[in-house]
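**Student:** Mind looking at a prediction? Sequence and model below.
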Amino acid sequence: MTPDSVTPFRIDIPDTALEDLKDRLHRVRLAGRETAPDSSQGVQRERLEELLEYWATGYDWRDLERRLTELGQFRTTIDGLGLHFMHVRSPRPDATPLLLLHGWPGSFLEFLKTVGPLTEHGFHLVVPSMPGYGFSDQPASTGWDPDRIARTYGVLMRRLGYDSYLAQGGDWGGVVATRMGAQRLTGLRAIHVNFPEFLAAPPVGDDPTPEEKAALEQGSLFFAVHSGYHVVQRTRPQTIGYALTDSPAGQAAWIYEKFLDWARPDALTPDEILDHISLYWFTGTAASSARLYWEYARQPLAPTELDLPVGVSVFPDELTRTPRIWAERAYHDLRYFNDDIPAGGHFAALEQPELFVEEIVKFARTVAA
């Protein structure tokens, strides 16, 4: 196998791993019931017990494996790291290559329901697992920050033969797509984000508008109420990684909390949630995925400014709703902005695949070659 080869990859978790998971779930030891009448202390025990019971007795990981096998999985090595990705080509000869980038606690699985519609609309899809996530390798040394990941994805697209493409991302995917734009990678025509990187350091005006004030209040609420995981993962990813790698109940609670807080209760099925939890569990990537927060915290936080074409979709239940004026200040070639989407939150592609696809299609028209 040559260093730049791309090889087919088949997901096949051993039966012994499935049996070990069920054994651990049957012997789980949970903390006592919360004392608050709501979820302000974290995932409520009754909800977690229901999820764990279904994980042990009803959930079918093999069904997910079968569906993924039909789509096409691949691996390649870039910068010494094995990278996993889906690559699904559109039947249309004039299709546009589109790189779809996930975040935490999401994964490449976020985009499964959009694959068919997007390829039908004329997009060749490349959907990688972030380094340290899923079936990509876990970095063995420091330095795998968003800038390095961005360069890696540029190499991946060239290796696949794409000399002109778009990139889309939310959460960490939005950060990496932004860094790709800042690096002006060869072939990258434009980026689309549904969670801009600048939300970490908003471009606030001297006299904030009502929309800016509302967004700042949302940001303050996030850091006051929902940021415990963020503090831990950016400061002690290794320590929390031991606990989550050893306990399926702990791994489930750590991720389940985010799906409960960041999406409407009826937006996701138990199977969709457990697909993600199981992916983190079977690949043992609790620590390696969390280290991306640690890497990011060691980079200087500078204002976001991009000159290439950018599109922004603001879903109504996002953690912070991006004001248009912030997008205009950060992106000097803002081609598309929509904050009038009827539904969807942080996991937009997973929650509202039809609306997500619609946003991508409308954005792509503004940057058509």
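**Tutor:** Right, received. Where do you want to start? Residues are numbered from 1 along each chain as shown.
**Student:** From here on, just use CA atoms for contacts and neighbour counts.
**Tutor:** OK.
**Student:** Can you give the distance of stretch 92-110 from its chain's centre?
**Tutor:** From the chain centre to the centre of stretch 92-110 is a distance of 10 Å (C-alpha atoms, centre = their mean, to the nearest Å).
**Student:** From Lys213, how far off is the residue of the chain positioned farthest from its centre?
**Tutor:** The outermost residue of the chain relative to its centre, with distances by C-alpha atoms, centre = their mean, is Asp207 at 33.3 Å. Distance of Asp207 to Lys213, computed by C-alpha to C-alpha, to the nearest Å: 10 Å.
**Student:** How about Ala290?
**Tutor:** Using C-alpha to C-alpha, Ala290 is found at 30 Å from Lys213.
**Student:** And these two? Which one has more around it.
**Tutor:** Comparing Ala290 with Lys213 by neighbour count (other C-alpha atoms under 10 Å), the higher total belongs to Ala290, at 25 against 14.
**Student:** Pull the contacting residues for the more buried one.
**Tutor:** Counting by C-alpha atoms under 8 Å, 6 or more residues apart in numbering, Ala290 touches Gln233, Arg234, Pro237, Gly241.
**Student:** for the residues you listed, which one is nearest Asp60?
**Tutor:** Gly241 (25.1 Å; C-alpha to C-alpha).
**Student:** Thought Arg291 was touching the closest one, still the case?
**Tutor:** No: applying C-alpha atoms under 8 Å, one finds Gly241 not in contact with Arg291, separated by 9.3 Å.
**Student:** neighbour-wise, which of those two wins?
**Tutor:** It is Arg291, of Gly241 and Arg291, that has more neighbours when counted by other C-alpha under 10 Å, with 25 against 20.
**Student:** before we go on, here's another structure to hold up against the first:
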Amino acid sequence: MSISDVQAFEAHATDAELDDLRSRLAAARLPEAETVSGPRRWDQGVPLADLVDVVDYWRTEYDWRSFEERLNRIGQFRTTIDELGIHFLHHRSARADATPLLLTHGWPDSIVRFVDVVEELANPGDPGTPAFHVVVPSLPGFGYSDKPTTTGWGTEKIAAAWVELMERLGYHRFAAHGGDWGGNITTVLAGRFPEHVLGIHSTFAEAVPGATTDGLTAAEREWVEETRDFWNGSSTRHRAAYAKQQATRPQTIGYSLVDSPVGLLAWILDKFAEWSDTEDSPFERISLDRILDNVTLYWLTRTGASAARIYYESHNSLDPELRVDVPAALTMYPRDVEKCPRPWARERYRQIVRWRTPEAGGHFAALEVPEYFVRDLREGIGVVLSHGGRVLLTR
């Protein structure tokens, strides 16, 4: 297949769909307020007062049309790979020396994670700054990509599909970045397809089984404890309960996520609040409009259930024998929910050419600290390319 198998796409919700959303928000039935307050007010989930404010703004002021227009300006496309329609953003740089760069999002975000950084990555103001042909696919079951109707669309299959996607765009070799599930997929890409991947930049690194804390610094030991607490905390503080629900019963939670916009909002907002580098509200760092862009995309595409299934397909499935030999630049943001110590990361990523631990930022760095994120990604890929091969464009 070739670029002729790629079709232009434009997002456009009907007025009826937007009217229905506002009607559902107006008729929402809400529970009573949480029974905790003060510094612990998020301990039971999204506080009622916060949710009421967001729902009111979503219903009366939020403008989906402006976000649709922004997506259309960036450039949207679809293609079919293994009988599944895949949606993606593709923004080519005006620079002849630009490097193809694949950006992969995770859950509970979407292509929204990267909309604020695409143009700056593609066409930086400084001619001495690296430029990229940016490709941002929607994961299967997310956004405007199709929803798989059978099992099998796990991270291994997605990585293979991304290689096919880049080939169709004329990018035989490319750099890749990801966070969350996108970081997992980027790891698989680099490990399975080194002939296509020039190198990677990731905010995710997963250790191989059996790693011990021997020789770790005090800070690294603290990272290990924080990560273990995230996945295996006490029953009253089990921060990964969402993952176990989606890994075992995505269909059950899916009914609420597809039927109730308030339920969908709360399920997603809870994670933006807990996983961001903030003291209380996620809106300390991420704009309310951007979070609602993300939630509204889930709502209009009815992808609450289908997106959750990536946990059913791939939770804890990264091959323990997988090794990454292409150059890797890794960044561990201080308030991310999982941070891998460098000695552990070296067991899987065997050519770490750049390692950074910023002073600020959490799980959604491209949205929380976009200026730093862009600079770090540029510099990281720059170092990666200096250790890798030359870029080959097949068109």
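**Tutor:** Cool, got the structure. Note that the coordinates shown come from a computational prediction; the quantities given were computed from them, not determined experimentally.
**Student:** Gly32 of structure 1 -> structure 2?
**Tutor:** Under the alignment by TM-score structural alignment, Gly32 of structure 1 pairs with Glu32 in structure 2.
**Student:** Skipping its backbone neighbours, what lies nearest that match in space?
**Tutor:** Closest residue in space to Glu32 of structure 2, ignoring its immediate chain neighbours: Leu48 at 7.4 Å, by C-alpha to C-alpha, 6 or more residues apart in numbering.
**Student:** quick revisit: quickly check the contacts of Ala290 of structure 1 for the two that are furthest apart.
**Tutor:** Between any two of those, the greatest separation by C-alpha to C-alpha is 12.0 Å, found for Arg234 and Gly241.
**Student:** In terms of helices and strands, where is Val224 of structure 2?
**Tutor:** Val224 of structure 2 belongs to helix 218-232 when assigned by DSSP states H and E.
**Student:** repeat for Gly199 of structure 2
**Tutor:** strand 197-202.
**Student:** so that strand corresponds to what in structure 1?
**Tutor:** Under TM-score structural alignment, strand 197-202 of structure 2 corresponds to residues 188-193 of structure 1.
**Student:** That stretch vs structure 2, mean deviation?
**Tutor:** By mean C-alpha distance after the TM-score superposition for structure 1, the fitted stretch 188-193 of structure 1 averages 1.0 Å away from its aligned residues in structure 2.
**Student:** Phe337 of structure 1 belongs to a helix?
**Tutor:** No: counting by DSSP: H, G, I helix; E, B strand; the rest coil, Phe337 of structure 1 is not found in a helix; it is strand.
**Student:** Spit out the contact partners of the equivalent of it over in structure 2.
**Tutor:** Matched by TM-score structural alignment, Phe337 of structure 1 corresponds to Trp355 in structure 2. When contacts are counted by C-alpha under 8 Å, 6+ apart, Trp355 of structure 2 is found next to Ala329, Leu330, Thr331.
**Student:** Excluding residues flanking it in the chain, which one is nearest Glu338 of structure 2?
**Tutor:** Leaving out its chain neighbours, the residue that sits closest to Glu338 of structure 2 by C-alpha to C-alpha, 6+ apart is Thr227, at 5.2 Å.
**Student:** which position in structure 1 aligns with the one you found?
**Tutor:** With TM-score structural alignment as the criterion, Thr227 of structure 2 matches Gly219.
**Student:** From Met130 of structure 1, how far out is that match?
**Tutor:** 25 Å.
**Student:** Please identify which of these two sits among more neighbours.
**Tutor:** Met130 (28 against 17).
**Student:** so what corresponds to Tyr287 of structure 1 in structure 2?
**Tutor:** Residue 287 of structure 1: Ala, not Tyr. For Ala287 of structure 1, the aligned position in structure 2 is Ala305, judged by TM-score structural alignment.
**Student:** OK, contacts around the counterpart of Phe132 of structure 2 in structure 1?
**Tutor:** Counting by TM-score structural alignment, Phe132 of structure 2 lines up with Phe123 in structure 1. Neighbouring residues of Phe123 of structure 1 by C-alpha under 8 Å, 6+ apart: Arg89, Ser90, Ala95, Thr96, Pro97, Leu98.
**Student:** What of Gly179 of structure 2?
**Tutor:** Thr104, His105, Gly106, Ser202, Thr203, Phe204, His363.
**Student:** how close does the equivalent of Pro210 of structure 1 over in structure 2 sit to Gln245 of structure 2?
**Tutor:** Aligning on TM-score structural alignment places Pro210 of structure 1 opposite Ala218 in structure 2. With distances taken as C-alpha to C-alpha, Ala218 of structure 2 is found 33 Å from Gln245 of structure 2.
**Student:** These two: which is more packed in?
**Tutor:** Gln245 (16 against 10).
**Student:** corresponding residue for the more buried one in structure 1?
**Tutor:** By TM-score structural alignment, Gln245 of structure 2 lines up with Val232.
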